[in-house]
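Enquirer: A structural model of the following input is requested.
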Amino acid sequence: MDTAIDSNNELKTRFPLTPQSTLGALVAIVRNPLDALPPSIFTEPLVFSKTAGEIKVYLADPALIHEALVKNADSLGKGDQVRRALGPALGQGLLTADGAHWKWQRQSVAGAFRHDKLLGLQPAMIAVAERTRDRWLENGQGTLDVGHEMMRTTFDIIVDTMMSGGHGIDVGKVETGISDFLRPTGWAFALGLVHAPEWLPYPGRSKAKAAVTFLRSSLQSVIEERRKSPDDRCDLVNMLLSASDLETDRTMTDAEIVDNLMTFITAGHETTALGLAWTFDLLSRNPDVERKVLSEIDKVTQGRPVTADDVSKLVYTRQVFSEAMRLYPPAPIITRTALEDFRLGEYLIPAGTVLIVPIYAVHHHASLWQDAEIFDPDRFTPEAAKARHRYAYMPFGAGPRVCIGNAFAVMEAVAILAVLLQKVRLAAIEPQTPKPVMKVTLRPDKTIRMKLVLR
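Expert: This next block holds a predicted model:
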């Protein structure tokens, strides 16, 4: 479609559309939403497409992403598709809420993620990683499901640091429950695209519903126990229990506290675990990089156990994790819906338009990254990072809604890598890295099994 200039505001109000089959898009979304991305978004700054009669705007230009998600943040909401897919589990927590309700919740938990608070959590992170290491050493050399191992480790960290132990939550059942909930989300997104009735059944829906019931009831038990026996622990649970809106003085209901605990457990442990699983796979296939990581850990620790003071000194190890998240961003797509008309570059975006920021495409974009498919941690030296546009790399999102736990996640990942790699190596078994598949988060299409080798 040719573009046209609006005579009143000189903004383009008609868009050059890339044709996209509705049926093809629906099938791709169910199987793997990454396959539904227009191929041109890996080379072009923005792409307009029309699917199921609705225009969608794909953004890969960092300047346009900044303009949309930062300058026009108030003009954008999460949208109906996100609510349909994630609302049953996350309710109106930080990830799914909009407007004033999102703002006061964010303010309520911000204190838990201050830098000084995170530094105080490092010993607990290291202790959990040491338990994983000791379990591996006790079992001896063999094969591991590294994804499962990292899920278990990061979940234990979330429970220990944010919930003061979690009152006996069943870690294995929680991990299974999260997977059961996320697995069929492609169906929820696809049916939302064509505005199908929300009651419509689809494969995996019953299992997902049962998983949500289990997960939310488990967290409700934690809250009830804490209300029954209050204490002065400075953890996320107590922060949520005592939170109040500065403008209205209202406090959170139990359901709202569960919403936010669910958000932090699903988003807070799974994304880091996936980033670590991809990192171990990449290290095993890049021995030169692996040697540099092992050398740095040995140099910083001098052979003694990893301490909290070591984590900030492991600069190259952090670069490795950052590059793994570039290649495999845990949250590979951001969607927003325009709440009102707003200007984006030379275009007037009408209310109701869905904007898609395909972080996976941005991180692999030909104009932003040289040899984008190559694993190269030197992209994240301080000098290289300064030379790059802030929104060319955004594994934790962007703008006011950037992930509140981003510093927690990176600190946690570096601590885990240091503790484990000090004593063991993980060697790839499969000849190739698994294919990434989006199920809200970016998961491998098959289990990453690796061989444990003692150092």
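
Enquirer: Going by C-alpha atoms from here, please, whenever you check contacts or count neighbours.
Expert: Will do.

Enquirer: Can you tell me what sits against stretch 385-392?
Expert: Stretch 385-392 is touched from outside by Asp61, Pro62, Ala63, Ile65, His66, Val362, His363, Leu368, Arg379, Ala398, with contacts defined as CA atoms under 8 Å, 6 or more residues apart in numbering.

Enquirer: Which of those fall in helices?
Expert: Among those, the members found in helices (DSSP state H) are Pro62, Ala63, Ile65, His66, Val362, His363.

Enquirer: Out of these, give me the one that has the most neighbours.
Expert: Val362 (28 neighbours; other CA atoms under 10 Å).

Enquirer: This structure: strands as residue ranges?
Expert: Taking DSSP state E as the test, the strands found in the chain are 17-19, 46-51, 54-59, 76-77, 143-145, 334-338, 342-344, 347-349, 354-357, 424-428, 436-439, 441-444, 449-454.

Enquirer: In the last one, which of the residues would be classed as buried?
Expert: Just to be clear, that refers to strand 449-454. Arg449, Met450, Lys451, Leu452, Val453 (16 or more other CA atoms under 10 Å).

Enquirer: now swap in the third one and tell me
Expert: Residues of strand 54-59 classed as buried under the neighbour-count rule (16+ other CA under 10 Å) are Ile55, Lys56, Val57, Tyr58, Leu59.

Enquirer: The second one contacts Thr353, doesn't it?
Expert: Read that as Lys56. Yes. Contact criterion CA atoms under 8 Å: Lys56 and Thr353 qualify, at 6.3 Å.

Enquirer: Just the endpoints, please. Distance across stretch 332-351?
Expert: Across stretch 332-351, the terminal residues are separated by 24 Å (CA to CA, to the nearest Å).

Enquirer: Could you check how far it is from the centre of its chain?
Expert: Offset of stretch 332-351 from its chain centre (CA atoms, centre = their mean, to the nearest Å): 22 Å.

Enquirer: Now the second one, please; I'll put the structures next to each other:
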Amino acid sequence: MGKTGMRLRPALGRSMGGPRRAATRMSGTQTDARDQVLDEIPVAGEGTKTMKRTGTSALLVEESNKNSVLDDVLGALFQVGGKLIFPNDDAVVAVGHLNDLIGDFPLFIPLQQYFFRAGGVYKLSFAPVSQATFYVISDAAAVKHILKENTFSFDKGLLAEILEPILGQGLIPANIETWKARRPVVQPGFHLNWLNRMSITFNECANVLSDKLDKAHEEDEVVDLENLFNSVSLDIIGKAVFNYDFGSVTRESPVIKAAYACLKEAEHRSTFLLPYWNVPVLGSGETSVIPRQREFAMHLKVLNDKLDQMVKEARTLKSEADLEALEKRNYHEMEDPSLLRFLVDLRGGDCDDKQLRDDLMTLLVAGHETTGSLLTWCAFELAQNREEMLKIQKEIDSVVGDGEIEFDHIKQLNATRLALAESLRLYPQPPILLRRALEDTELPLSHGGEDKSTVGADGVMQEKTVKLGKGANVFISVWNLHRNPNLWDEPNKFDPSRWAGRKEPFSDLTSWKGYEPRENPGMYPNEVDADFAYIPFGGGQRKCVGDQFAMMEAVIILSKVLQKFDIQLAVPPEEVGMSTGATIHTRAGLKVRCTPRNK
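Expert: Below you'll find the model as predicted:
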């Protein structure tokens, strides 16, 4: 029978007895008092040891109202579900509440509250059925087991079911057989020669953004940097993947409106665990009784029609070649250097138009969301850490001067790359990865020492292994993993320098090797360097195909902005909230002033 912890109630949210808006705020490091707001918190696996949530990005939350009778009844039902579903798994059972899912706060926050009490792997059940029962994973060894060592023992499960109507069989939601067929075709398109050419596109789009910031300064305007970063990311994806100029930084169009509507719906579905859009009695698409779904169907048709048009036009100009020849093309002289052109021309990479459209739609959604959010939160942190911003600007002045950020500059912009890497640790994009077990498996845990089990701060016994049954749904909480105090020193602190040297594992970690920077570092510290305690782009064979592209893009955009401007928050940092999407967004934009630098 699964072990049941004490009743775990997140310290935020709305009680079932009455509405209450939760305040999820962010704090910076400039005011020492902010570091003292929260009391010390228990950390599972550390016995009586406590950890204070201090430093940059510590989350401040309000205590919830007292539970209502209905809330208690639902909590008891959820506890029963945790005991009945996969009863012999040796997992700690955390007691869930319905308003944990529907409250006015990011989903990953209550999952973190449970983690502090229940440990690196726990079971959370919202009903006594397997579809509503989830294993929440925040342990590096367990994550490595799922993503790397047993890649094909898990599929995307719930995520694939949610996103299939939008992304079809693109790489993210694809079943294993489709993924095995398409990944070897898509991945070579991100080759070094092409990335070199794309650095020019990144600069061109970043220059449009810079002009926009110049104009805003001249008119003494506060700008929403989150919106602008999302727009420039969309423009880059359009040019790089489709050879299409969205021009969303400077204009609007039906295609742009449709693209954003589809992106928003993809986010909505990825965080809404009750798929009402699949209920037959409610209809679907343009016949749905739900206005939101009818509107989405209209936008999806506009975008799909545009993608179909691009695919057909690309096929009419097909110039078939093998992979080696495509990699040696002079992309600097090509009128169409897009990834679509590569996929169409690649000999042996044939697929039908629908599959190619699915591939393109997936790259659009994934490529837009991650980069825009990464840049937003990096700017948020740098605006509160003046010394880090100055370090980056000094490096840009030394390496680049006032010119364009060339491909060969990127590896030399070390401070910029590490600031972005640290932002991805604090604000992972996405904060949660979904998987489903295709067979029985046993998860190892990093924490445990010499004994058979560990004791959480609330007295819960945590086994050193947890059994997952076939069909088990898994939440890999990247947010928890990246802020796990059993793995990281001062886990809530924005500290890019942490990536410069080795991080030794704590003595009682039995299977985590620590972090070891490479002698010749890549574009960013990766999951192998950190032994899966850091997975900004996932890991294993199903790792994000565009990780190098995304980091290059982010380095160039951020460098182009800081080359010319200082960033100041236009609102107090504690007023910048978070909302859950496919990635982590602010609640109402990142309002800043961008002031030209005095060089």
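
Enquirer: Could I get the TM-score for this pair?
Expert: TM-score of the superposed chains, computed with TM-score structural alignment, normalised by the length of the first structure, equals 0.88; 441 aligned residues with a CA RMSD of 2.9 Å.

Enquirer: nearest to Arg443 of the first structure, of the ones in helices among the contacts of stretch 385-392 of the first structure?
Expert: His363 (16.3 Å; CA to CA).

Enquirer: which residues touch the closest residue to that closest one other than its chain neighbours?
Expert: In this structure, His363 of the first structure finds its nearest non-sequential neighbour in Arg326, 5.5 Å apart by CA to CA, 6 or more residues apart in numbering. Listed by CA under 8 Å, 6+ apart, the contact partners of Arg326 of the first structure are Tyr360, His363, His364, Tyr393, Pro395.

Enquirer: Check the first structure and tell me which residue is nearest its centre.
Expert: The residue lying closest to the centre of the first structure (CA atoms, centre = their mean) is Ala331, at 3.8 Å.

Enquirer: So it sits against Val437, correct?
Expert: No. Distance between Ala331 of the first structure and Val437: 11.1 Å, which falls outside the contact criterion (CA under 8 Å).

Enquirer: mind checking how far Arg197 of the second structure is from Leu326 of the second structure?
Expert: From Arg197 of the second structure to Leu326 of the second structure the distance is 13 Å (CA to CA).

Enquirer: any common contacting residues for Lys56 and Thr353 of the first structure?
Expert: By CA under 8 Å, 6+ apart, no residue touches both Lys56 of the first structure and Thr353.

Enquirer: residues near Glu177 of the second structure, how many?
Expert: With other CA under 10 Å as criterion, Glu177 of the second structure counts 9.

Enquirer: same question, Val400 of the second structure
Expert: Val400 of the second structure: 18 neighbours (other CA under 10 Å).

Enquirer: which residue in the first structure lines up with it?
Expert: With TM-score structural alignment defining the correspondence, Val400 of the second structure maps onto Thr301 in the first structure.

Enquirer: got the contact list for that match?
Expert: Here Thr301 of the first structure is in contact with Asp310 (criterion: CA under 8 Å, 6+ apart).

Enquirer: same thing with the one 10 residues further on?
Expert: Going by CA under 8 Å, 6+ apart, Val311 of the first structure touches Met411, Val414, Ala415, Ala418.

Enquirer: Which residue in the second structure aligns with it?
Expert: With TM-score structural alignment as the criterion, Val311 of the first structure matches Ile410.

Enquirer: Equivalent analysis for Lys78 of the first structure, please.
Expert: By TM-score structural alignment, Lys78 of the first structure lines up with Lys156.

Enquirer: from what I can see its match touches Leu171, true?
Expert: No. Assessed by CA under 8 Å, Lys156 of the second structure is found out of contact with Leu171, at 10.4 Å.

Enquirer: who's more crowded, the two?
Expert: Per other CA under 10 Å, whichever of Lys156 of the second structure and Leu171 has more neighbours is Leu171, with 25 against 20.

Enquirer: Now check the more buried one against the first structure: what is it aligned to?
Expert: Checking TM-score structural alignment: Leu171 of the second structure goes with Leu94.

Enquirer: Please name the spatially closest residue to its match (chain neighbours excluded).
Expert: Trp102 (5.8 Å).

Enquirer: what does Leu147 of the second structure give?
Expert: Gly540 (5.2 Å).

Enquirer: before we move on, what about Val95 of the second structure?
Expert: Gln79 (5.3 Å).

Enquirer: before we move on, the earlier item: which of the contacts of Val311 of the first structure remain contacts when I look at the second structure?
Expert: With both residues aligned by TM-score structural alignment, their matches' CA atoms under 8 Å, the contacts of the contacts of Val311 of the first structure that the second structure also has are Met411, Val414, Ala415.

Enquirer: which one's the longest helix in the second structure?
Expert: The second structure, longest helix under DSSP H: helix 353-384.

Enquirer: equivalent range in the first structure for that helix?
Expert: Using TM-score structural alignment, helix 353-384 of the second structure pairs with 254-285 in the first structure.

Enquirer: Pick out whichever of the ones in helices among the contacts of stretch 385-392 of the first structure sits closest to Glu138 of the first structure.
Expert: His363 (38.9 Å).

Enquirer: The second structure: which residue goes with the closest one?
Expert: By TM-score structural alignment, His363 of the first structure lines up with His482.

Enquirer: so that match touches Tyr534, yeah?
Expert: Yes. Counting by CA under 8 Å, His482 of the second structure touches Tyr534, with 5.9 Å between them.

Enquirer: ok, the aligned residue in the first structure for Gln309 of the second structure to Arg227 of the first structure distance?
Expert: When the first structure is aligned by TM-score structural alignment, Gln309 of the second structure is paired with Ser221. Distance, Ser221 of the first structure to Arg227 of the first structure, by CA to CA: 10 Å.

Enquirer: neighbour count winner among these two?
Expert: Between Ser221 of the first structure and Arg227, Ser221 has the larger neighbour count (other CA under 10 Å), namely 16 against 12.

Enquirer: mind putting the strands of the first structure in CSV, distance to Ala89 of the first structure included?
Expert: Shown next, in CSV, are the strands of the first structure (distance: least, CA to CA, whole Å):
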stretch, distance to Ala89 of the first structure
strand 17-19, 34
strand 46-51, 27
strand 54-59, 26
strand 76-77, 19
strand 143-145, 26
strand 334-338, 18
strand 342-344, 31
strand 347-349, 31
strand 354-357, 22
strand 424-428, 34
strand 436-439, 14
strand 441-444, 15
strand 449-454, 29
